[in-house]
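Undergrad: Take a look and give me a structure for this.
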Amino acid sequence: MSLNRDMKTEMLLAWYDRNGRTLPWRSDPTPYHVWLSEIMLQQTRVEAVKEYYRRFTEALPDVRALAQAPEEQYMKLWEGLGYYSRVRNLHKAAVQIMEDHGGQMPPTKKELSELSGIGDYTSSAIASIAFGERTPAIDGNLLRVYARMTKEEENIKTGTAKKKAEAWFLKFMPEDRPGDFNQAVMDLGATVCLPNGAPECGRCPWREFCRAHADGTELRYPVIPPKKERRKEERTILLLVDETGRIALRKRPEKGLLAGLWEYPALEGKKSSKEVLSAVRELLGGAAGNPLPGGFDVLDLEFLPKAKHIFSHIEWHMTGFAVRVRKPAVGEVPLQWVTPQELFETYAVPTALVKYTEWIRDQFKITE
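TA: Take a look at the predicted model:
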């Protein structure tokens, strides 16, 4: 490693030793803790992850506990973090580790990449932080730092740009602290070399080496293509409540958006109260205008507040109705009827429906 490279590395690690973020998973960086934190941090802010990480590790402290956990438990622990395929893959990988690796996480990037849900970035992060393998973990923070340091003109989201970034960082990565090096650049990108036109170059340990900073073009980088406009979908949410206070849930399909989660029954489009009544009768097994089977009857209909939720590629624009029904006969319709207490303790309902979940909490005076 040249003198200039050594100096860059030493300056970065010295900065990290003084300014690195204090995070719960860094205080005890076992392979399990590093893995869990990296999966949680995908698409989720650090501050939001901290409490979820604490709860998850208290309930499922190691790979064996996760592998043996029932679906409802790990899904409930993940409730609110979104992107639920992440936790399903965590569980699948935990089972793989128990069955194929004797309960020990494999120590190399190559072996880690063979586990469910562990891609190039996550395998590099675990291998470098937990096992000391010299491999750059290329996430958005590292790509942004690289693009500004080198004035990379290529679309930073391409595979070619990522390979160039990996090769560039590898030149500066030391043999003795590869995990700290990765975390140092992550922290540099997260706290100093900020996105959205707000880099704080005066605090950057690498500013004297940064090509974009040298000519004042930091805001031009990284080069990112314009985002596609999200598709907008209208939905009508139905909170079906029987006379004993039980609430109807149904399970989403095992593939696709919010796969396998429990949700309140919903209708496509923005429906009127008349359309809702007709749909409820059909949902519960009766024909429009006819008495419902099994003693079902609609007692009351109440408008609920509108809500909006933004996914990466879709926007849900929701209207809601609380529909009180009499005598649902368990087993006669494809719905799961649960008490409010069961809803909050056991069932994972998407954050997209939080406004309607909070209505239930208020109506039934459920405390945290």
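Undergrad: from here on, contacts and neighbour counts on C-alpha atoms
TA: Noted.
Undergrad: Would you mind measuring from K171 to H213?
TA: 21 Å (Cα to Cα, to the nearest Å).
Undergrad: Repeat that for M318.
TA: In terms of Cα to Cα, M318 sits 45 Å off from H213.
Undergrad: With E47 instead?
TA: Distance, E47 to H213, by Cα to Cα: 29 Å.
Undergrad: More neighbours: the two, which one.
TA: H213 (18 against 10; other Cα atoms under 10 Å).
Undergrad: That one sits in which helix or strand?
TA: helix 211-214 (DSSP states H and E).
Undergrad: Following the chain past that helix, name the next helix or strand.
TA: strand 231-242.
Undergrad: Before we compare anything, build this one as well:
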Amino acid sequence: MNNFIFENDTKVYFGKGCVKEYLSSVLSHYGKTVMLAYGGGAIKKNGIYDEIVEALTAAEKTVVEFAGIMANPTYAKVLEGAARVREKGVDFILGVGGGSVMDCCKAVSLAARYEGDIWNDFWERAGIVDLEPLPLGFVVTVTGTGSECNGGAVITNEERKIKTGRDYPACNAKFAMLDPVYTMTVPLRQTVSGGFDILSHIMETYFSEPNEDNVSDNISEALMKSVIHNLREVIKNPKDYTARSNLMWAATMAENRIIKLGKRCDFQCHQMEHQLGAYTDCNHGEGLAVLHPVYYRHIYKDGLPKFIRFAENVWNIPREGMSDEELAKSGVESLAMFIAEIGLPTTLTELGITDEALLGKVADSCNIAPGSYKKMTAEEIRQILKESI
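TA: Predicted coordinates for the structure are as follows:
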């Protein structure tokens, strides 16, 4: 394996009832005023909000609400949150929701303590966090991004039409509480979309160098098989606690940096989807589902050994006289069939995206990921997007 340094200081409380059991006592270690951040208000309808407020009250906290965090959190929303932190003298941020809420909260935690322009200094380009962001914790209600155990935050700058993410360990949450029962309140479509995002994160790490035997790839294969199996189980029975708990932990494992150790990582497909989202505000997991098979058809010959492993070890495809290229391609097509099986869109048309001129803008604005098996160009990205229609 390649050299690496590993760090993750987020404490995880996992399992049924963990919020009721631990949240109040954990919050006692932090300041008086807590900003409760969440999305569109679904937590007020499903009872989660009441449980959280009960814990905050028991901990004798003053609560400042920060609601309305959107699916693709914007830089404007981040600045709104930072202003509220300063205005109300907030000591701690508690984010309740999925990846969008968590990402926004991490950016707010940095913006609230930084005097400059965080977009220019930390998102437009990678910066050095030489200050202590406002401490924060998460209660996860939506499985998918794995944002609970890293410092990553994907933010959209609406004015510049740029959606990008950075991972700063200083922005890691102090704690994350993961109760799989909470995910049962989410519509099945959102659950499936988030589940594919988990699979995407693992594939983006797996399909990169090194190709030599390494622990990270072995773990990734096991995680991919688990996600595929448990997504099928959740679709059959949305109340299946075991399947939901497995998906929830797989999401964390995909993005807590463990499987990235010693890996170069790709994330070109994420770069494409991020810019697609910047221009269309499409659902992240659904956009990835459309793009991944098309992208892999373009690169599988350049990463042949790994794509063969994918076919054999993840999809259990026997060689049966197939050439290396045929076997590798069969793994990509098995992925495409799985996407259709679980009801995710397979074309951009299904997402309402058909404007080739707009897709040209997406391609031209897309970052080129250095970890891809094949060096991408704006022209080839444009072709991938066109083939995805």
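Undergrad: So after superposing, what's the score?
TA: Overlay of the two chains. TM-score (TM-score structural alignment, normalised by the length of the first structure): 0.26; 153 aligned residues with a Cα RMSD of 6.3 Å.
Undergrad: Now the helix holding H213 of the first structure: buried residues?
TA: R211, A212, H213 (16 or more other Cα atoms under 10 Å).
Undergrad: what's the helix or strand where R18 of the first structure lies packed up against?
TA: If you go by DSSP H and E, R18 of the first structure is part of helix 3-19. Under the contact criterion of 3 or more Cα pairs under 8 Å, 6 or more residues apart in numbering; DSSP states H and E, helix 3-19 of the first structure touches helix 159-172, helix 178-191.
Undergrad: Indicate which one of the ones you listed is closest to K76 of the first structure.
TA: helix 178-191 (28.9 Å; Cα to Cα).
Undergrad: now for that closest one, which elements pack on it?
TA: Taking 3+ Cα pairs under 8 Å, 6+ apart as the contact cut, helix 178-191 of the first structure packs with helix 3-19, helix 120-131, helix 140-150.
Undergrad: Determine the angle, from 0 to 180 degrees, between the shortest one and helix 159-172.
TA: Put plainly, it is helix 140-150 of the first structure. Here helix 140-150 of the first structure runs at an angle of 80 degrees relative to helix 159-172 (axes from the mean of the first three to the mean of the last three Cα atoms, to 10 degrees).
Undergrad: Show me what helix 140-150 of the first structure is packed against.
TA: helix 159-172, helix 178-191, helix 211-214.
Undergrad: What is the shortest one packed up against?
TA: To tie it back to what came earlier, the one meant is helix 211-214 of the first structure. helix 140-150.
Undergrad: where do the helices sit along the stretch 1-150 of the first structure?
TA: Listed in chain order, the helices found in the stretch 1-150 of the first structure under DSSP state H, counting those that start in this stretch are 3-19, 24-27, 31-41, 46-59, 63-68, 71-78, 85-100, 109-112, 120-131, 140-150.
Undergrad: Out of the ones you listed, which is closest to V280 of the first structure?
TA: Within the helices of the stretch 1-150 of the first structure, the stretch nearest V280 of the first structure is helix 71-78; the backing value is 27.3 Å (Cα to Cα).
Undergrad: List the buried residues in that closest one.
TA: Of the residues in helix 71-78 of the first structure, those buried (16+ other Cα under 10 Å) are Q73, Y74, M75, K76, L77, W78.
Undergrad: how about TSV for those, with distance to K274 of the first structure added?
TA: TSV is the format used below for the buried residues of helix 71-78 of the first structure (distance: Cα to Cα, whole Å):
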residue	distance to K274 of the first structure
Q73	38
Y74	39
M75	35
K76	35
L77	38
W78	37
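Undergrad: Run through who's touching the strand or helix carrying A357 of the second structure.
TA: A357 of the second structure belongs to helix 356-365 when assigned by DSSP H and E. With contacts defined as Cα atoms under 8 Å, 6 or more residues apart in numbering, helix 356-365 of the second structure is touched by I162, M272, Q275, L276, Y279, A378, E379, I381, R382, L385, K386.
Undergrad: which stretches of the stretch 251-368 of the first structure form strands?
TA: All strands of the stretch 251-368 of the first structure, identified by DSSP state E, counting those that start in this stretch, fall at 262-263, 266-268, 297-310, 314-326, 336-338.
Undergrad: Quick one: list the elements packing against the longest one.
TA: Translated: strand 297-310 of the first structure. So strand 297-310 of the first structure, by 3+ Cα pairs under 8 Å, 6+ apart, packs with strand 314-326, helix 354-364.
Undergrad: Relative to D180 of the first structure, which of the ones you listed is closest?
TA: Comparing these by Cα to Cα, strand 314-326 comes nearest, at 37.0 Å.
Undergrad: got the contact list for that closest one?
TA: Identification of contacts with strand 314-326 of the first structure by Cα under 8 Å, 6+ apart yields 230-243, 270, 295-310, 356.
Undergrad: One more pass at 7 Å, please.
TA: By Cα atoms under 7 Å, 6 or more residues apart in numbering, the surrounding residues in contact with strand 314-326 of the first structure are 230-243, 270, 295-310.
Undergrad: Now, of the residues you listed, which are buried?
TA: Here, 16+ other Cα under 10 Å leaves 234-242, 270, 296-298, 301, 304, 307-308 buried among those.
Undergrad: Distance of the closest residue to F14 of the second structure other than its chain neighbours relative to N246 of the second structure?
TA: Nearest residue to F14 of the second structure, sequence neighbours excluded (Cα to Cα, 6 or more residues apart in numbering): L178, at 4.7 Å. Distance, L178 of the second structure to N246 of the second structure, by Cα to Cα: 11 Å.
Undergrad: These two: who's more crowded?
TA: Shown here are L178 of the second structure and N246; by other Cα under 10 Å, L178 has more neighbours (27 against 17).
Undergrad: Help me confirm that R5 of the first structure comes into contact with F172.
TA: Yes: under the criterion of Cα atoms under 7 Å, R5 of the first structure makes contact with F172 at 5.8 Å.
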